[in-house]
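Enquirer: what shape does this take:
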Amino acid sequence: MADRARRLHFLVEGQTEETIVRDLFQPHFHDHGWVSRRLLTL
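Expert: Okay, here's the model as predicted:
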């Protein structure tokens, strides 16, 4: 199970929030083993 992909989903409410998540949080999570992130914009 150690090689199992880790996935994280974000629900954001606008373009500003999407940019913040994409530019600030995604690199951090990628560095910590999260291989897939999905942004869901309202």
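
Enquirer: C-alpha only now, for contacts and for neighbours.
Expert: Noted.

Enquirer: which element is the spatially most central residue of the chain on?
Expert: Residue closest to the average C-alpha location in the chain (CA atoms, centre = their mean): residue 37, at 3.7 Å. Per DSSP states H and E, residue 37 falls inside strand 34-41.

Enquirer: what's the neighbour count on the residue lying closest to the residue nearest to the centre of the chain once chain neighbours are set aside?
Expert: Spatially, and ignoring its direct neighbours in sequence, residue 37 is nearest to residue 8 (4.9 Å; CA to CA, 6 or more residues apart in numbering). Counted with other CA atoms under 10 Å, the neighbours of residue 8 add up to 12.

Enquirer: run this one through as well so I can compare:
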Amino acid sequence: VNSSTWIQQLRFLKKDLIAKINDALGKEMVSEIKFKIGSLY
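Expert: Purely as a prediction, here's the structure:
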């Protein structure tokens, strides 16, 4: 993410995001998501 504001928002939504990802996968494969400020490249 590009700001601490986005990190805070995504951390707030993390449990729901993990649940939705696992629902889409059909089984529990994701137990943690980590966010950090910076670019992917």
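
Enquirer: quick one on the thing from earlier: and the residue nearest to the centre of structure 1, what pairs with it in structure 2?
Expert: Under the alignment (TM-score structural alignment), residue 37 of structure 1 pairs with residue 33 in structure 2.

Enquirer: what residues sit buried inside the strand holding residue 37 of structure 1?
Expert: Within strand 34-41 of structure 1, the residues that qualify as buried are residue 37, counting by 16 or more other CA atoms under 10 Å.

Enquirer: helices or strands next to it in the packing?
Expert: strand 6-12, helix 15-20 (3 or more CA pairs under 8 Å, 6 or more residues apart in numbering; DSSP states H and E).

Enquirer: what separation do you get for the residue lying closest to residue 18 of structure 2 once chain neighbours are set aside and residue 3 of structure 2?
Expert: In space, and not counting its chain neighbours, residue 18 of structure 2 is closest to residue 30: 6.3 Å by CA to CA, 6+ apart. Residue 30 of structure 2 sits at a distance of 24 Å from residue 3 of structure 2 (criterion: CA to CA, to the nearest Å).

Enquirer: coming back round to it: can I get the helices and strands packed on strand 34-41 of structure 1 in JSON lines with distance to residue 27 of structure 1?
Expert: As requested, those are exported to JSON lines (distance: least, CA to CA, whole Å):
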{"stretch": "strand 6-12", "distance to residue 27 of structure 1": "13"}
{"stretch": "helix 15-20", "distance to residue 27 of structure 1": "11"}
